[in-house]
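Undergrad: My questions are about this predicted structure, shown below with the sequence.
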Amino acid sequence: MVQPHEPEFEQAYNEVASTLKASTLFKVHPEYEKALEIISIPERIIQFRVVWEDDKGQVQVNRGYRVQFNSALGPYKGGLRFHPSVNLSILKFLGFEQIFKNALTGEMIGGGKGGSDFDPKDKSDAEIRRFCYAFMSELAKHIGPDTDVPAGDIGVTGSVIAYLFGAYRKIRNEYTGVLTGKGWGTGSLVRPEATGYGLVYYVEQMIKHATNGKESFEGKTVAVSGSGNVAQYAALKAIQLGATVVSLSDSKGAIIAPSGITAAQIEEIGAGKLAFKSLEQIISSSSEAFSTKSAIKYIPGARPWVHAGKVDIALPCATQNEVSGEEAEHLLANGTKYVAEGSNMGSTQEAIDVFEASRVKGAGIWYAPGKASNAGGVAVSALEMAQNSHRIKWTFEEVDAKLKTIMVNCFNNCLETAKEYSVDTKEGFPSLVAGANIAGFVKVVSAMYEQGDVF
């Protein structure tokens, strides 16, 4: 149920509810309709203050949160976000999406999300460490390897996860897989790459299905937004598969490269982002990777979609609501065939309406929602949990193969579920939005019924 003043959660809830109600699901399973009301309320919301000391010795205070939304399939699983925009509405939307995303991986993990309005961008390493220890002093009471296993999200890098783990270990006096995205040999290989790689693996299946196996990423032009972890690895994998990536962006602007951004440039962007530099700062440096600056145009205050030109594939990988209805129309007019979200709820409802209307007409954009197409990150987090539980380590190739299998299965699940329950399938292109929402919902609600959460 949606509470007042929660616009992000309201948007996420309405997107799921509308597709469920428009499908035949509740006609086939009328008992599931009541479950929608129940599943929309978190099992538990934890809010707390975080008091820490800055480098000047002054006391600072931030808000901390953990939304433990649903544990029917396993321990709560979802990232921690450190960003000034963090509030309960955003974390509830992310946690709600996480329920269905985690179900679509096929792994036994529940849904949750957390974080703080703390901003690590302007903080020293010592300040970040002190904040993490203060944050974990409360969060440690509510998480554990069989209860709730957080990961990283915006603002929570590998080094931040390391500080959080160190604090948990000291507070609880135990060494367990309570956080994923770890380094120092206890994390999983492919975890940094997983969301971006998984996104590309999902789109590979879209292309394969749409062209009867005749086409791939080879020769495609791809617009990517964002320049963080997800965007970087999605771009690198797309380049590896023979595509040309023509854009990246951040909160201050976008870079457009009609002839393509190189892997070396993406690696330099990655290093700059770890130091919290903007794209403008990175490309204006005198580095070798950007020595031919004329090949890249920086547009302040812009997102890529209107400026990238004609692209075959658009991958929003920045943050929520980063593709507007107007921008969706522009992508459609420019011949884009595939849009898949690396970010959570990357498209506004107006944009989704444009994509879905064009799909129904049979000659437009085939759209994949983030809860399906960006599930690779949490999938590998679940694989990290399995490795931690057994005290084993899989090779990069082993984890990458498992990730690809999960994403292929996720696509097929969305496709077949949409064919079964969606009412607007058109010429072999069913609604992947409906498929993702229904498949995730049915898996979780079935477990809730069996356990007596719904009766």
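TA: Nice, thanks for sending it over.

Undergrad: drop to CA atoms for contacts and neighbour counts, all remaining ones
TA: Fine.

Undergrad: which residues of the stretch 101-250 of the chain fall in strands?
TA: Listed in chain order, the strands of the stretch 101-250 of the chain (DSSP state E, counting those that start in this stretch) span 111-116, 148-152, 221-224, 244-250.

Undergrad: Which stretch among those approaches Trp394 most closely?
TA: strand 148-152 (19.2 Å; Cα to Cα).

Undergrad: Quick one: residues in contact with the closest one.
TA: 68, 75-81, 113-114, 142-143, 158, 161, 177-181, 381 (Cα atoms under 8 Å, 6 or more residues apart in numbering).

Undergrad: Can you lay out the strands of the stretch 101-250 of the chain as TSV showing mean neighbour count and distance to Phe131?
TA: Listed next are the strands of the stretch 101-250 of the chain as TSV, based on neighbours: other Cα atoms under 10 Å; distance: least, Cα to Cα, whole Å:
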stretch	mean neighbour count	distance to Phe131
strand 111-116	30	10
strand 148-152	25	15
strand 221-224	27	32
strand 244-250	28	25
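
Undergrad: Distance to Gly260 for those strands - can I get that in TSV?
TA: Formatted as TSV, the strands of the stretch 101-250 of the chain follow (distance: least, Cα to Cα, whole Å):
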stretch	distance to Gly260
strand 111-116	35
strand 148-152	30
strand 221-224	9
strand 244-250	5
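
Undergrad: next, the one to line up against it:
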Amino acid sequence: METQLENVLADVQRRNPGETEFHQAVREVFDSLGPVLRKHPQYVDAAVLERMCEPERQIIFRVPWVDDAGQVRINRGFRVEFSSVLGPYKGGLRFHPSVYLGIVKFLGFEQVFKNSLTGMPLGGGKGGSDFDPRGRTDGEVMRFCQSFMTELHRHLGEHTDVPAGDTGVGGREIGYLFGQYKRITNRYESGVLTGKGLTWGGSLVRTEATGYGTVFFAQHMLATRGLELDGRRVIVSGSGNVAVHAIAKAQQLGARVVAFSDSSGYVVDERGVDLELLRQIKELERGRVSDYAERRASARFSTEGSVWQVPAEVALPCATQNEITVEAARSLVSNGVLAVAEGANMPTTPQAVAVLQGAGILFGPGKAANAGGVATSALEMQQNATRDSWTFEYTEERLAVTMADIHDRCVTTAEEYEAPGNYVLGANIAGFTKVADAMIALGVV
């Protein structure tokens, strides 16, 4: 790493103590930027690096709510508005016990470059709470969301900050959040949240977009080596929204998905995933992947090892950060994996990325591979702004074109900086330079 980059990273670590995920996200980008600073010294002179690592605004607030037993509960809410240089802050809300400021800042930092790569006029931000919706009744979730939005609403707007869903925040939560926003502001500002229901301002394909886009990206990576997704063995981590739709699109394109997981373990189904059964369990019953194995004769559930030990040619991590360790990466390589595309945010540790790249594996980083979600959120915002509604086929076509453009931008940038095939470098530099150029153009603000 260049001395200038090392100095800024050290300052980031000093100013943000204990936020290990944020430190990791910054280091991952900085590892790619040496060639850029040598070619464009104006980024150093304008202190772009320092400014880019400091959020424009960090909001932390108390979220009091009452459970069904009448007991007062207290959670902590966050919104980190990281960069608005390209457009309004855009990024999801995560409700999970692991959420703290470092997680939200890592996600917001990643979001800045992801949104830049889409080519759409979007800034980057992220938010959430340490509230766990799992096991809570609809009434409890509603009261929490209403309390959360009562504070957050003052920072939002379709031209200011536009949240969406993320882990723990699906259609139910978005509905409660939007209802409270509408009630407080006394206006139907449909573009203030994305991921809405189809009958009240949502977009077709938005639910599927992150998973679909990840598979499209994997398909493009394979094509650079004259390979197809059709007929390939695929493993997926997770069983939430992104994972389910990645499974759906992979199988629609002819692949056979043989494994998926949740926090309790993983399922192997050599016949290929029964998508209807999985959706019944996860989306309607809110059950566990072990329930799938109990109902499917060809499936087995395991808590030993990890899903990454299952032999496959394509791996799609769609669960959470740092789930692919060095050990897992070595298992993937020894089992003959050809491509890894990240459906989750930063699911592969830096050391594991090095193992995969060192073995010549095609590796698509999350800021590129899973950008389909935010890209389709932007399409939802377009429809809201024009009071229009597009067909599923047209919207999916727009998504497919966007993912092809992101892939090609990564490839072209990597080649420009003499690192052909390095999607990490290509994504980081392409995302960074667009944001950096805009920051310089707008002055010191």
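TA: Good, I have the coordinates. What you see is a predicted model; the values in this text were computed from it and never measured.

Undergrad: Send over the TM-score of the superposed chains.
TA: Superposed pair, TM-score by TM-score structural alignment, normalised by the length of structure 2: 0.94. Supporting alignment: 428 aligned residues with a Cα RMSD of 1.2 Å.

Undergrad: Figure out which of the strands of the stretch 101-250 of structure 1 is closest to Leu94 of structure 1.
TA: Leu94 of structure 1 lies closest to strand 111-116 among the strands of the stretch 101-250 of structure 1, at 6.3 Å (Cα to Cα).

Undergrad: circling back: ok, which of the strands of the stretch 101-250 of structure 1 comes nearest Ser373 of structure 1?
TA: With Cα to Cα, the closest approach to Ser373 of structure 1 among those belongs to strand 221-224: 14.1 Å.

Undergrad: What span of structure 2 is the closest one aligned with?
TA: Alignment of strand 221-224 of structure 1 against structure 2: residues 233-236, by TM-score structural alignment.

Undergrad: before we move on, what about stretch 76-83 of structure 1?
TA: Residues 89-96 of structure 2 are matched to stretch 76-83 of structure 1 when aligned by TM-score structural alignment.

Undergrad: Which part of structure 2 matches the longest helix seen in structure 1?
TA: Of all segments of type helix in structure 1, defined using DSSP state H, the longest is helix 396-421. The aligned range for helix 396-421 of structure 1 in structure 2 is 392-417, by TM-score structural alignment.

Undergrad: mind listing what's buried in that stretch?
TA: 395-396, 398-400, 402-415, 417 (16 or more other Cα atoms under 10 Å).

Undergrad: of the strands of the stretch 101-250 of structure 1, which approaches Asp122 of structure 1 most closely?
TA: When these are ranked by proximity to Asp122 of structure 1 (Cα to Cα), strand 111-116 comes first, at 15.0 Å.

Undergrad: By how much does the closest one deviate from structure 2 on average?
TA: Overlaying structure 2 shows strand 111-116 of structure 1 at a mean distance of 0.3 Å from the equivalent residues (mean Cα distance after the TM-score superposition for structure 1).

Undergrad: Summarise which helices and strands that strand is packed against.
TA: Helices and strands touching strand 111-116 of structure 1, by 3 or more Cα pairs under 8 Å, 6 or more residues apart in numbering; DSSP states H and E, are strand 59-70, strand 76-82, helix 88-104.

Undergrad: Ok, which of the ones you listed comes nearest Glu33 of structure 1?
TA: So among these, helix 88-104 is nearest, using Cα to Cα, at 16.1 Å.

Undergrad: mean shift between the closest one and structure 2?
TA: With mean Cα distance after the TM-score superposition for structure 1, helix 88-104 of structure 1 averages 0.4 Å from its match.

Undergrad: who are the neighbours in contact with the residue nearest to Arg94 of structure 2 when sequence neighbours are not counted?
TA: Excluding the flanking residues, the one nearest Arg94 of structure 2 by Cα to Cα, 6 or more residues apart in numbering is Gly128, at 4.3 Å. For Gly128 of structure 2, the contact set (Cα under 8 Å, 6+ apart) comprises Gly77, Phe78, Arg79, Gly92, Leu93, Arg94, Phe95, His96, Val99, Val104.

Undergrad: and if you look at Val326 of structure 2?
TA: Contacts of Val326 of structure 2 by Cα under 8 Å, 6+ apart are Thr349, Gln351, Ala352, Val355.

Undergrad: re the thing from before, what about the match of strand 221-224 of structure 1, how far off from structure 1?
TA: Relative to structure 1, stretch 233-236 of structure 2 is 0.6 Å off (mean Cα distance after the TM-score superposition for structure 1).
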